[in-house]
Each structure stands twice: as C-alpha cells, then as structure tokens.
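Asks: I'd like to go over a predicted model; first the sequence, then the structure.
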Amino acid sequence: MELEEIKARFWSKPTADRAAVLLNLMHIMTVDSGCSL
C-alpha cells in the first residue's frame, strides 16, 4: 500500500477513527517486520 494512499485514508476518517487506524497500521508494521510491541 502506498504511503500517500495511507495518508489519504487516514485524513478522510473522522477523528475518532484516526486513532484506531493508526494503531492498526502500527500493528501491521510490527507484524511485517517480525517485531512485537
């Protein structure tokens, strides 16, 4: 997924959904890199 697409999706969300999107992205990134928080 393109970074610009992620940003566009993020900013099109209502404020309440942004935190959830951000957490989801962080989770995906940590899983993809083989790390866990």
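Replies: All right, it came through fine. Residues are numbered from 1 along each chain as shown.
Asks: alpha carbons only for contacts and neighbour counts from here, please
Replies: Will do.
Asks: Grab the most central residue of this structure for me.
Replies: Nearest to the mean C-alpha position of the chain, by Cα atoms, centre = their mean, lies Leu25 at 2.6 Å.
Asks: which ones are touching that residue?
Replies: Shown in contact with Leu25 (Cα atoms under 8 Å, 6 or more residues apart in numbering): no residues.
Asks: Okay, one more to line up with it:
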Amino acid sequence: VVNIDNGVGAGAIAALIANRVAAFRGKEAGGLKK
C-alpha cells in the first residue's frame, strides 16, 4: 500500500468511487425509469 497524503489520496479515491457509482446509477436509472 502506498501511503499518499491523506487529503489527496482520500479525495481521489472518493472521487473515483463516486464516479463509478454515479455512472452505474445513471445507466440503471436511464434503463429502468424515465
């Protein structure tokens, strides 16, 4: 595990996860609901 500066590392990881979740939910919502 590479220990990046907490603020930057946590922010980057949170952004990546949020991006994936948002993209996935966007597809789900677009496919199931209008």
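Replies: Perfect, I can see it now. Every value quoted in this text rests on a predicted model; they were computed, and no experiment measured them.
Asks: where does the TM-score land?
Replies: TM-score of the superposed chains, computed with TM-score structural alignment, normalised by the length of the second structure, equals 0.54; 23 aligned residues with a Cα RMSD of 2.0 Å.
Asks: What lines up with Phe24 of the second structure in the first structure?
Replies: With TM-score structural alignment as the criterion, the equivalent of Phe24 of the second structure in the first structure is His27.
Asks: how about that match, what does it touch?
Replies: Listed by Cα under 8 Å, 6+ apart, His27 of the first structure has no contact partners.
Asks: Check the mean deviation of the host helix or strand of it from the second structure.
Replies: In this assignment (DSSP states H and E), His27 of the first structure forms part of helix 15-33. With mean Cα distance after the TM-score superposition for the first structure, helix 15-33 of the first structure departs from the second structure by a mean of 0.5 Å once superposed.
Asks: what about Cys35 of the first structure, which SS state?
Replies: Under DSSP: H, G, I helix; E, B strand; the rest coil, Cys35 of the first structure falls in the coil class.
Asks: ok, now how distant is it from Met26 of the first structure?
Replies: 11 Å (Cα to Cα, to the nearest Å).
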